[in-house]
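In: sequence and predicted structure below; questions after.
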Amino acid sequence: MEYVIEMLNIRKVFGNFVANDNITLQLKKGEIHALLGENGAGKSTLMNVLFGLYQPDGGEIRVKGKKVNIANPNVANDLGIGMVHQHFMLVDTFTVTENIILGSEPKKGGQIDIERAEKEVRELSERYGLAVDPKAKIADISVGMQQRVEILKTLYRGADILIFDEPTAVLTPQEIQELIQIMKALVREGKSIILITHKLKEIMEVCDRVTVIRRGKGIGTLNVSETNPNELAALMVGREVHFKTEKQPPKVGKPVLEIEDLVVKDSRGITAVDHLHLTVHAGEIVGIAGVDGNGQTELIEAITGLIKSESGSIRLNGKEIRNLTPRQITETGVGHIPQDRHKHGLVLDFPIGENMVLQTYYKEPYSKRGILNFKAIYDKARQLIQEFDVRTPDEYTKARALSGGNQQKAIIGREVDRDPDLLIAAQPTRGLDVGAIEFIHKRLIEQRDKGKAVLLVSFELDEIMNVSDRIAVIYEGKIVAIVDPKETTEQELGLLMAGSKRKEAGVSS
């Protein structure tokens, strides 16, 4: 059997930490091959070795049967290997074309031949059905489009082996479907794809084979047609995973969060939250369902004090908190798991231990008269790291070195530990694997069962259906319907989210 890529017994060590422990992965020509594992299992490390960003400490790599030494990404490019990174490597102020040709610019008379480049980019875009405007500025296009630019960048450099690193983590459901079609088109053209993911649904839909790794070790390679999501989840996590969250009926108490007639404008001055009303009680989880861009982000930022609102009322336990500072709101009893963990959740260059006290560092025992008590800080961090199963070499490791799932567990540990009356969870499981998702859902339900109010915002409909006690549908900045998850369907919710009226959606109000 001829493989286009063979990674044989690859070993990669960082200090005392073995990230890849003799892993083998073999890619056939013209297949989509999934690399599946939990957050922090070593998937990205293995692919960074293949792309030349890391050098292996053991094992060998063969490309089309020939042993190679991939010293850096330029060597990988020369071998026809391209990588679409999870965090895009694009210059915001450049156009699509300028980003694509960066480092391999076509010249004409000593100058960059931008016209020729734009023509080539347009032709490539049309050939693969990518529908990208070569003249558009990166800053002006959607996340899904930016990803297509990353794909074009690899194709422009002649890649016929493409590595996709968690490509759907930041996409809407519609963009995910479009990406799947693009991947199928690439394979029809003779490309071969390695897809790093932990989304079992996508593997079942688009992949031919799947290699599972767990805690740095290769568990095995299976044909997708001969497996199922339950088997893959168990191989990946090392135990049976429950996709349906078990919970008792809610014991609903007094109103904790009361929002009346709230108006919030976005950064461009356009009304994003439009006279919105919503109440969340103690002992319940209210899920907000909506298509991205219907005011969810502005609503959460207004409740947590990250942006000012124009008018209306936000009360916590009867006390007006609208337009207070984030710290005043936090101290009133609000916990916030932000939707962008890197921007608003963590200081990435701080140790994970110090990130654990970002909301409380100015209080005793963590500081006294303005002097930080590092022993108390790191004692607390160790306790939370253990309690919330944050997998990190130690509490002094920088936050950016942790996988997404472990960063998220750290934030949840910090917020839940403060015992807030209202816990706001925005996209709490975005980009996480089934084991981490199960863990986080349990923690949200635990908070509810302790009599706390939980406001969950998510684009994952199955998450909203699975975890919420009531679902509020947001459309164009208004709550247009409140439904019981036991009495609705994803199709019905989808129609409401798209703006159809309750009767049309078949829901009685």
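Out: Yep, it's here.
In: going forward, measure contacts between C-alpha atoms and count neighbours the same way
Out: Fine.
In: quickly find the element holding residue 347.
Out: For residue 347, there is no enclosing helix or strand under DSSP states H and E.
In: nearest residue to it in space, please, no chain neighbours.
Out: Among residues not flanking residue 347 along the chain, residue 355 sits closest, at 6.6 Å (CA to CA, 6 or more residues apart in numbering).
In: ok, the one you found touching residue 349?
Out: No: assessed by CA atoms under 8 Å, residue 355 is found out of contact with residue 349, at 9.5 Å.
In: show me which of those two is the more surrounded one.
Out: More neighbours surround residue 355 than the other of residue 355 and residue 349, with 24 against 12 (other CA atoms under 10 Å).
In: on that earlier part again, could you name every residue contacting both of residue 355 and residue 349?
Out: Residues touching both residue 355 and residue 349 by CA atoms under 8 Å, 6 or more residues apart in numbering: residue 399.
In: let's bring in a second model and compare:
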Amino acid sequence: MDNDGGGDVSEQAPGRPPVASGEQPPPAIRLTGITKRFPGVVANRDVNLTVAAGSIHALIGENGAGKSTLMKTLYGMHQPDEGTIEVSGTVKAFRSPAAAIDAGIGMVHQHFMLADQLTVAENIVLGAEQADRGVLNLGRANDMIRRLGKRHGLPLDPDRLVEELSVGERQRLEILKVLYRGARILILDEPTAVLIPQEVTELFTNLQALRDGGVTIVFISHKLDEVLEISDDITVMRAGTTVATVKPGDVDESDLGTLMVGSELPTPSLEPHLPSDTVALQTVGLTLTAEGGRRLLDDVDLTVHQGEIVGIAGVEGNGQQELIEALLGLRHPESGEMRLDGADLRPMSTRQRRDAGLGYVPTDRHREGLVLGESLWSNVMLGHQGRRYRRGPWLRRKAARADTVDIIDSYDVRTPGSDIPALALSGGNQQKLIVGREMTAEPTLLIAAHPTRGVDVGAQAAIWEQLRIARGDGLGVLLISADLDELIGLSNRLLVIFRGALTADLDPSHVTPEDLGTYMAGRRQEQVA
């Protein structure tokens, strides 16, 4: 095997038994009877999964269906209580991710794990450095990275800083990181969640090239149209076990939805609804500048009426997060106005803004939305201790518990009860809890940042329905999402943000995801309302 990480794709993977000429190779992965128990719950039960070598195999299912637990077991993050793992025909018992990596398995997580201030090469070699007598040989690593990128159709300049990369290039970098470590089996967790359509097309081209070169890919996604497009086989999980493996040519999205959740797929389309003339949120000339003079927000004029959903589309890193933080009081713009229901937000603290009716579904549920070690009912109080759950000096714990029970029921949060810690929930169920918490507080304006990211179609339906009801009751919503179908289907108006400026104001009923992608990539509308 070459010493450039990943080896030549035509070579035999390490540890694979020899295959006689003309014989089919053993499956890249065979999981048999996998069962994993945690206190009070069986996360995986008698799971059987076979992934052919050199194929793209999709794994789909509702939140809480057991996909993440199964992949963590395969990746050595925990061990099964029952069952066997075979990799390329050899039984394995991984005690750590390092052992899985040594066996040629790599995992690319949904949230990028990159250091922005380091170069492409420095990120790739971190933890797997090429050294001569204890001194890092970055030049040799750069050569290896260039050859690896050329071989797999994933070219990147090793000397570029990560902060300069587009989202699609960062995705490419994450894949190169695991290939550099010798991965022949890739686990991709929601790899298209933050990509625009053009970047998805490029990623799929790269994945097909990897597959054709002999790399095996496990593709985890909630986007069923993409699963049908890219996969050779699809396995569906439900309630902790595998229920079916199908060929994409034999099913459609409705069939997959029925296998996953037992009902037809929802759509994000809402019936026509005219917003009120009353303004819920308004910004005028909002400007925020980074050190060095770069505009993070560039003269942003934005209006959201009561009973209106205004969508913000844009490649991540173009000012969406800075706009959110300015509205929440976490950043302080140099100029501009911000008003919530007519009240000036600028002198208010973050807590005062929340008490005034500003709701927030955060971009990152772990860092901003939850205290993972605390109970569900404690998390329901977060951000609302000052207005909803306080009576004099006392916290209203009984009210929080009652609201939590209602949220669990209304949003189908899969949990044994309201007293368990948030970390015990799957990511999608954590998201449903957060959305329920913010909607229950009856805000004047809701900032919904990626409200259905990482949730299954059933949870999407619940969230979309709650947004529809709340909009009809007069809620103004600022919807920031990477799901273009969601933006087009839910928004009354659709704005595009590029390099901190609003560059297009579009009618959702007359725009396609492909058109929207061109605006997100930098095309400007002649006039933005």
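Out: Sure, I can see it. Because the structure is predicted, anything quoted here is derived from the model rather than measured.
In: TM-score for this pair?
Out: Overlay of the two chains. TM-score (TM-score structural alignment, normalised by the length of the first structure): 0.90; 505 aligned residues with a CA RMSD of 2.8 Å.
In: related to what we said a few turns ago, SS state for the aligned partner of the residue nearest to residue 347 of the first structure in the second structure?
Out: In the second structure, the position corresponding to residue 355 of the first structure is occupied by residue 379, as judged by TM-score structural alignment. Following DSSP: H, G, I helix; E, B strand; the rest coil, we place residue 379 of the second structure in the helix state.
In: likewise for residue 170 of the first structure?
Out: coil.
In: from residue 188 of the first structure, how far out is it?
Out: Between residue 170 of the first structure and residue 188 of the first structure the distance is 25 Å, computed by CA to CA, to the nearest Å.
In: near the equivalent of residue 304 of the first structure over in the second structure, how many other residues are there?
Out: Aligning on TM-score structural alignment places residue 304 of the first structure opposite residue 328 in the second structure. Residues near residue 328 of the second structure, counting by other CA under 10 Å, number 23.
In: correct me if wrong: residue 328 of the second structure contacts residue 353.
Out: Yes: A contact is recorded between residue 328 of the second structure and residue 353 when judged using CA under 8 Å, the distance being 6.8 Å.
In: name the residue closest to the centre of the first structure, please.
Out: Among the residues of the first structure, the smallest C-alpha distance to the mean C-alpha position (CA atoms, centre = their mean) belongs to residue 431, namely 3.0 Å.
In: quick one: residue 337 of the first structure from residue 174 of the first structure, how far?
Out: Taking CA to CA as the measure, residue 337 of the first structure falls 25 Å from residue 174 of the first structure.
In: give the aligned equivalent of residue 421 of the second structure in the first structure.
Out: Checking with TM-score structural alignment, residue 421 of the second structure has residue 398 as its match.
In: list the contacts for that match?
Out: Residues touching residue 398 of the first structure, when contacts are defined by CA under 8 Å, 6+ apart, comprise 348-352.
In: same check, this time on residue 261 of the second structure
Out: 61-62, 238, 457-458.
In: so which of those residues is the most crowded?
Out: The most crowded member of those is residue 61, carrying 28 neighbours; neighbours defined as other CA under 10 Å.
In: for the residue nearest to that residue when sequence neighbours are not counted, grab the count of nearby residues.
Out: Ranked by CA to CA, 6+ apart and with sequence neighbours excluded, the top spatial neighbour of residue 61 of the second structure is residue 237, at 4.8 Å. Residue 237 of the second structure sits with 25 neighbouring residues when counted by other CA under 10 Å.
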